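[1] no sequence for this one, just the structure:
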């Protein structure tokens, strides 16, 4: 990671920094706040006493937002402090199903729809008084419904248009399922951010005997949709890549999808090599485990799964079984979405922390400085690999 001390941030901030993590994102928001407080207290910025930097150095940038609900399930948004003239960063995890509310006496788990409505309530509570609003939504709401097939809704595009109509200027998300959805709001800021650096770092920190060359390792895309991610990782690490494509039965619909008949492989030899399967999300996990099983049948050695979002919608039992059978060695996902305590205890699981990266993005944007160099982790990954091959410790730089 590029160090905060290496950033030259002497431009006047857009406004006094305010961080509003919704309840769904409180733990990650607290970690981001801790980095921001630490950096700005230790900063030797010569203009900190200038009136234009009022509120620059504080003990906390967190602003509490509440979204209480009535017994009928209706709700409202409220803020604990004034946000007039502030540069605000709202954080929301639309996949946090652990939160509940009472609905006519029943306990209801919050869905992505509930979280998105709460986000809009908080923006409404801001009431147009902020200098600028940026939404950090790691898992892009309704991003799996990003294109129309026959008579269908375009939920993600509509959601983006709703946000900018309410005054949001920038939207930051991670590994959008299809980045072309930004065409719905072409005149506003939209960034889809990779987690490649943190994934590679997590693997190198936890597995000591990797041979990072094309003779011993292969990058795998589980389907044609993930090709760009696999190509990028293969190029960065100097590896070859392969791809599976799904043969589907288009005469049937099962839970809204055409069932997969088989996975066909395209690529170089697999036998005796370690594999990195790269995907944007693990939903049920069926697809990635089927691909891992196919790789094992073809003679693959260890299999490492990289996925930005670990949703595990069908639980962890099938992953436990795959690990016990030696089909998978490690699973790496980020803390951008809710992680169950059970997942964090699994021996095969590696948690990749994204809080420092998010803090660096916020700190840079608050100064109205380009984040282009932060969005391409190529040089930072190369530095990691050199340290790893030289058997030097990989520090949290």
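    Looks like it arrived, so ask away. Just so it is clear, the structure is predicted and the values come from calculations on it, not from any experiment.
[2] From now on I want contacts and neighbour counts done on CA atoms only, so please keep to that.
    Will do.
[3] residue ranges of the helices in the chain, please?
    26-42, 112-126, 155-165, 196-206, 227-237, 286-297, 317-324, 341-345, 355-366, 372-375, 378-389 (DSSP state H).
[4] Counting neighbours, what do you get for residue 138?
    26 (other Cα atoms under 10 Å).
[5] Please disregard the earlier target; I meant residue 191.
    Residue 191: 19 neighbours (other Cα under 10 Å).
[6] One more: residue 186?
    9.
[7] With the one 10 residues further on instead?
    The local packing count at residue 196 equals 22, with neighbours defined by other Cα under 10 Å.
[8] I'd assumed residue 234 was in contact with it.
    No: with contact defined as Cα atoms under 8 Å, residue 196 does not count as touching residue 234 (11.1 Å).
[9] Name the nearest residue to residue 253, sequence neighbours excluded.
    residue 259 (6.8 Å; Cα to Cα, 6 or more residues apart in numbering).
[10] Could you do residue 349 as well?
    residue 331 (5.0 Å).
[11] got a list of what the one you found touches?
    Residues in contact with residue 331 (Cα atoms under 8 Å, 6 or more residues apart in numbering) are 304-307, 348-350.
[12] Now the two most distant members of the residues you listed.
    The widest separation within the contacts of residue 331, taken as Cα to Cα, falls between 307 and 348 and amounts to 13.7 Å.
[13] The structure to be compared is supplied as follows:
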């Protein structure tokens, strides 16, 4: 097996490598003055089972497009040089939000990205809490592995809730299934009843609307769950709605902490008691450094990824790892 982590994902890659009890394999990345770049492995990949880790969130002066191209070209380079199998480990998958046409002549970018990976000869893609699971699984023709973080969030939810009754809350209709699965996982682990709620959100030309609110949150510890936090506007909107309806405590949970422009408003709001994300993207750690007073907790996700890689290489059961019933 060979395991590489491209520039911008080295921190998570090093954590995964430690959990696998191996070293990151060396590679070279060069950027040219005109914006082009090249990357190549510095060890032989011929006949090897190759895993390449790269989260595709833009930031730090590097766009999602650059990261995507580097990953695609590196995977193709490995196949060009005789790799037996190439697996893309993409904790955060770019362009997963645009998975259907909602306006005339809209792109379906999720499918286009899938076609790019397949054109490079990628044998398998592994991702973490993708925006729309059905769209992800239908877009890819190569083997697609989806890991979720429900089990990872259960302990901090129990700790933060204390003796308060718990409500798992989706900030929009699109995340209802994700919130329901977390609710069921909590009930199975704790043996206690967990309430559920959601609110309506429609976005058109970057204008958000929708007033429908469902669920009882009064005097409860509310955990608003989503796949990602970008500016934080969706989380903050839901948190304020829950506070208005008597929530005793409100916490925000998301796998991917992008924390782009506007996230400082989220960090400074008293409507949210704690924000919990994983280290799937380096931006989460950077936000913690830039905003040391922010109520931000970061859960390590490297062990889950390493366990998936080990089971794929051995091979072992992925269904058992992520809790899918036979």
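    Nice, thanks for sending it over. No experiment lies behind these values; they were computed from the predicted model shown.
[14] Overlay them and tell me the TM-score.
    Remark: TM-score between the superposed chains equals 0.90 [TM-score structural alignment, normalised by the length of the second structure]; 313 aligned residues with a Cα RMSD of 1.9 Å.
[15] which residues of the second structure does stretch 156-175 of the first structure align to?
    Taken onto the second structure by TM-score structural alignment, stretch 156-175 of the first structure occupies residues 110-129 there.
[16] Go through stretch 116-135 of the second structure and flag the buried ones.
    117-118, 120-132, 135 (16 or more other Cα atoms under 10 Å).
[17] for residue 65 of the second structure, what are its contacts?
    By Cα under 8 Å, 6+ apart, the neighbours of residue 65 of the second structure are residue 58.
[18] oh, I was asking about residue 322 of the second structure
    Residue 322 of the second structure neighbours (Cα under 8 Å, 6+ apart): 147-148.
[19] Can you find the partner of it in the first structure?
    Aligned partner of residue 322 of the second structure by TM-score structural alignment: residue 375.
[20] quick one on the thing from earlier: so how far is the match of stretch 156-175 of the first structure from its chain's centroid?
    16 Å (Cα atoms, centre = their mean, to the nearest Å).
[21] show me where the stretch 151-300 of the second structure has strands.
    Counting by DSSP state E, counting those that start in this stretch, the stretch 151-300 of the second structure has strands at residues 166-170, 195-199, 202-204, 207-209, 213-214, 221-229, 249-257, 274-278, 296-299.
[22] could you dump the ones you listed to TSV with distance to residue 314 of the second structure?
    Below are those laid out as TSV (distance: least, Cα to Cα, whole Å):
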stretch	distance to residue 314 of the second structure
strand 166-170	36
strand 195-199	39
strand 202-204	44
strand 207-209	47
strand 213-214	45
strand 221-229	29
strand 249-257	27
strand 274-278	26
strand 296-299	26
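[23] sorry, back to before: per the alignment, the residue nearest to residue 349 of the first structure corresponds to what in the second structure?
    Residue 331 of the first structure maps onto residue 275 in the second structure, by TM-score structural alignment.
[24] now swap in residue 124 of the first structure and tell me
    Structural correspondence for residue 124 of the first structure with respect to the second structure (TM-score structural alignment): residue 76.
[25] Need the nearest residue in space to that match, chain neighbours excluded.
    Closest to residue 76 of the second structure by Cα to Cα, 6+ apart is residue 120, at 4.9 Å.
[26] How about the contacts made by the one you found?
    Contacts of residue 120 of the second structure (Cα under 8 Å, 6+ apart): 72-73, 75-76.
[27] Name the member of those that has the highest neighbour count.
    Going by other Cα under 10 Å, residue 75 tops those with 27 neighbours.
[28] what number of residues lie near residue 292 of the second structure?
    Residue 292 of the second structure, neighbours per other Cα under 10 Å, totals 11.
[29] One more: the one 5 residues further on?
    Burial of residue 297 of the second structure, expressed as a neighbour count using other Cα under 10 Å, amounts to 17.
[30] which position in the first structure aligns with it?
    With TM-score structural alignment as the criterion, residue 297 of the second structure pairs with residue 350.
[31] does its match really touch residue 332, like I thought?
    Yes: Residue 350 of the first structure is within contact range of residue 332, at 4.8 Å (criterion: Cα under 8 Å).
[32] Mind listing the shared neighbours of those two?
    Contacts common to residue 350 of the first structure and residue 332, judged by Cα under 8 Å, 6+ apart, are 202-203.
[33] Please say which position in the first structure residue 231 of the second structure maps to.
    So residue 231 of the second structure corresponds to residue 284, using TM-score structural alignment.
[34] Just confirm its match contacts residue 314, I think it does.
    Yes: the pair residue 284 of the first structure / residue 314 is scored as a contact, 5.0 Å apart, by Cα under 8 Å.
[35] Those two: which is more packed in?
    Neighbours per residue (other Cα under 10 Å) separate residue 284 of the first structure from residue 314, with residue 284 holding more: 16 against 11.
[36] Pull up the gap between residue 323 of the second structure and residue 171 of the second structure, please.
    25 Å (Cα to Cα, to the nearest Å).
[37] So if I had to pick from these two, which one is more boxed in?
    residue 171 (25 against 13).
[38] which one in the first structure is aligned with that one?
    Match for residue 171 of the second structure (TM-score structural alignment): residue 222.
[39] need the contact list for the nearest residue to that match once chain neighbours are set aside.
    For residue 222 of the first structure, ignoring the flanking residues on the chain, the nearest one in space by Cα to Cα, 6+ apart is residue 244 at 5.1 Å. Residue 244 of the first structure is in contact with 220-224, 263-266, 291, counting by Cα under 8 Å, 6+ apart.
[40] Let's see if you can find the most crowded of those residues.
    residue 220 (32 neighbours).
[41] Now render the contacts of residue 244 of the first structure as a markdown table, adding distance to residue 368 of the first structure.
    Shown next, in a markdown table, are these (distance: Cα to Cα, whole Å):
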| residue | distance to residue 368 of the first structure |
| --- | --- |
| 220 | 38 |
| 221 | 36 |
| 222 | 38 |
| 223 | 38 |
| 224 | 37 |
| 263 | 46 |
| 264 | 47 |
| 265 | 45 |
| 266 | 44 |
| 291 | 43 |
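[42] now for the helices of the first structure, which one comes closest to residue 250 of the first structure?
    Going by Cα to Cα, the one of these nearest residue 250 of the first structure is helix 286-297, 17.3 Å.
[43] Average offset of the closest one relative to the second structure?
    Compared with the second structure after fitting, helix 286-297 of the first structure deviates on average by 0.7 Å (mean Cα distance after the TM-score superposition for the first structure).
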